[in-house]
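Chemist: Got a predicted structure plus its sequence, pasted below:
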Amino acid sequence: MRESYFRARRIRGNETMRRMVRETSLSVDDLVYPLFSAFGSGIMKEISSMPGIYQQSIEHLVEECREVQGLGIPAVLLFGIPESKDGVGSDAYSDSGIIQETIRAIKREVPGLTVITDVCLCEYTDHGHCGVIEDGDVDNDATLELLAKEALSHVRAGADMVAPSDMMDGRVAAIREALDNSGFSSVPVMSYAVKYASGYYGPFREAAESTPQFGDRRSYQMDPANRREALREASADIDEGADIIMVKPGLPYLDILRDLRNSCNLPLAVYNVSGEYSMVKAAAANGWIDEERVVLETMLGFKRAGADIIITYHAKDVARWLGRN
């Protein structure tokens, strides 16, 4: 047997060598931590389907933001649970709404932490859909005005970035125009450009209290069977002025993540969603998997597929594990 043929194990023999040739790296700088802000005080309610994740009133959420910043995580993504809901999601764009008050508190108490806000109406409407209902479905164009108002109200309260998740056609352009016309042309938009109608959102619906009261969201979220459509959706949002584009969910759509990485040069985010988180937590609680190893492998998978930013409920644990290594 000749000795010159390729032997992959030559560069796997010890940890120092493996570090030297490692192709993909994971950093705390890659992470965004989602948070659920609830109206009221003294609220610290664990979400039954998401162990370790809570609905929190503002004073508790601010304390968690201090912890997040102390771990080196650069940003949080805010979702709101309002005091009351109505047909047009009024609290979403109220100057005294739950998210607007939360932004002000974080900016006052935890300066330097980047605050990203989810822009959608589903958490604020009594019907649980992402926009204005007409004839039993969401009216796309009637919803755009409200989404633009919501984004503008978040930025006026101090948000550093807005992230529209509604999947209405044209919403990036509407939000970009509203921000630019109000003197906020420097505020970036991170678009949920590719958001599938997924079964992986179940635990989030409990966390955000946003389950649709009738029908489903398949008329505006993407069909999981479609791949090429993702490129069209992302291209449209880029043309409308998106600064960052996102794929949601993460693990079942790594092919989409790679397609987008190959086709555009914008920063690319991925949302490691609630169902993905909860499955890992459940398996780990039963002793079926090594949680740390599986989570870090998952994060590397997102990075390897092309993600620059990972939105994940595992963020605090990942930051601790990376800091220990």
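Modeler: Noted; the coordinates are in hand. In this text, all values refer to a predicted model and were calculated from it rather than measured experimentally.
Chemist: rest of the way, CA atoms for contacts and neighbours
Modeler: Will do.
Chemist: Enumerate every residue touching Ile310.
Modeler: Ile310 makes contact with 30-32, 269-272, 299, 302, according to Cα atoms under 8 Å, 6 or more residues apart in numbering.
Chemist: separation between it and Gly80?
Modeler: For Ile310, the distance to Gly80 equals 20 Å [Cα to Cα, to the nearest Å].
Chemist: cool, and Leu152?
Modeler: When Leu152 is compared with Gly80 (using Cα to Cα), they lie 16 Å apart.
Chemist: And Thr117, by the same measure?
Modeler: Distance from Thr117 to Gly80, by Cα to Cα: 9 Å.
Chemist: where do the contact lists of these two overlap?
Modeler: Joint contacts of Thr117 and Gly80 (Cα under 8 Å, 6+ apart) are Ile99.
Chemist: let's bring in a second model and compare:
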Amino acid sequence: MKDNTQKPILVILAAGMASRYGSAKQVESFGPFGEKIIDYSIYDAIRAGFGKVVFVIREEFLDIMRSNVGDKLPDTIEVTYVYQDFDLSKFGVNRIVERQKPWGTGHAVMSAESAVDGPFCVINADDFYGYDAFQKMASFLREQATDQQMALVGFEVGNTLSDFGYVSRGICEVNEDNHLQSVTERTNIYRKDADIVFEQQEIETILPDNTRVSMNFWGFTPRIFEIARALFPTFVEQNHENPKSEFFIPDLPDYMVKQGLANFFVLPTDAKWFGVTYKEDKRQVQQSIEQLISEGHYPQRLWLEKKVVDESIYLDF
């Protein structure tokens, strides 16, 4: 296998339970040959120059993830699996907390620490981001990322909605230098007539269509693990009696920015995100993928045969 230590690492969060969708979205088929959304993300990441994929999963999902995704990937890509579980002692927390779900996306990132030794990107397994996002992030991680300079791909909120219900998004405040100032989680965002609104305490607030939002497409260095380890024990102590509390990724950059520890560049994209928040979204996702294939952005079948072409980019399917 080629040495990929200088290439960015892709960390895929695939341990969450799909409470609104109702099934394991991570291994749901959407492409013409059973491809998952995660397959298209990995395909785009390889083309953009990523060299390693780390899956953050529940241990009981290992065989499913391997057979459905990991074992189909080209041999030029290093693949690692790490587990998000309920053992808090490895994060310096001695308290035992009974929960049905893990502690959220920030906790998931912490679970990947043992497999990450350089600049890395974090994405959700069930979101379709498009090649532009991976290309911009890979370039940033190779050329600009430091412990004081990290990044987020900022999508336009108008390109991230579902036709079938509300969505949650991290609303970004960005300054004139494209530096992130804050991320505020809004949980009830939807289109109402010609406007996009979010609802809080029965009050509707209009959001411009081009408002930048976080879709959990972050670029970090391993410094983020130190920050998470410092904040997580306090979060557990404050929330151990709340079984639905979650330690979110945006809490970490938000803290770092406000404490002057790092700048986060917001890398803009006008790509249309799509995903499956609700069961009804599935057909629209399938149609979107069909259109991208017809336009030549993706082959009909992603992982047909393992053939390495041009700097280990897996192109011939």
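Modeler: Structure received. In this text, all values refer to a predicted model and were calculated from it rather than measured experimentally.
Chemist: Next, the TM-score between them, please.
Modeler: After superposition, the two chains reach a TM-score (TM-score structural alignment, normalised by the length of structure 2) of 0.30; 168 aligned residues with a Cα RMSD of 6.8 Å.
Chemist: So Leu152 and Gly80 of structure 1 - more neighbours on which side?
Modeler: Neighbours were tallied for Leu152 of structure 1 and for Gly80 using other Cα atoms under 10 Å; the higher tally belongs to Gly80 (27 against 24).
Chemist: I'd say Val197 of structure 2 and Thr187 touch.
Modeler: No: applying Cα atoms under 8 Å as the test, Val197 of structure 2 and Thr187 come out as separate, 10.9 Å apart.
Chemist: The two: who's more crowded?
Modeler: Neighbours per residue, other Cα under 10 Å: of Val197 of structure 2 and Thr187, the larger number sits with Val197, 20 against 14.
Chemist: Tell me the first helix or strand C-terminal of the helix or strand hosting that one.
Modeler: For Val197 of structure 2, the element it lies in under DSSP states H and E is strand 195-200. Counting by DSSP H and E, the element after strand 195-200 of structure 2 in chain order, helix or strand, is strand 203-207.
Chemist: Give me the contact list for that next one.
Modeler: 195-199.
Chemist: Could I get the full set of helices for structure 1?
Modeler: Here structure 1 has its helices, by DSSP state H, at 15-21, 58-70, 98-109, 140-157, 171-181, 202-208, 228-240, 254-263, 274-285, 291-305, 315-324.
Chemist: Could you provide the ones you listed in TSV, with additional columns for distance to Pro164 of structure 1?
Modeler: TSV is the format used below for the helices of structure 1 (distance: least, Cα to Cα, whole Å):
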stretch	distance to Pro164 of structure 1
helix 15-21	38
helix 58-70	22
helix 98-109	14
helix 140-157	8
helix 171-181	7
helix 202-208	16
helix 228-240	11
helix 254-263	18
helix 274-285	18
helix 291-305	21
helix 315-324	21
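Chemist: just checking, Gly219 of structure 2 touches Met150?
Modeler: Yes: counting by Cα under 8 Å, Gly219 of structure 2 touches Met150, with 5.7 Å between them.
Chemist: just to revisit the earlier point, between the contacts of strand 203-207 of structure 2, which is nearest Glu156 of structure 2?
Modeler: Ile196 (11.4 Å; Cα to Cα).
Chemist: Just to check, the closest one is in contact with Asn188?
Modeler: No: in this structure, Ile196 of structure 2 is not within contact of Asn188 by Cα under 8 Å, at 10.6 Å.
Chemist: what about the two, which has more around it?
Modeler: With neighbours defined as other Cα under 10 Å, Ile196 of structure 2 and Asn188 compare such that Ile196 has more, 18 against 15.
Chemist: Please determine how far that one is located from Gly275 of structure 2.
Modeler: To Gly275 of structure 2, Ile196 of structure 2 is 18 Å away according to Cα to Cα.
Chemist: Next, count neighbours for Glu63 of structure 1.
Modeler: By other Cα under 10 Å, neighbour count at Glu63 of structure 1 equals 13.
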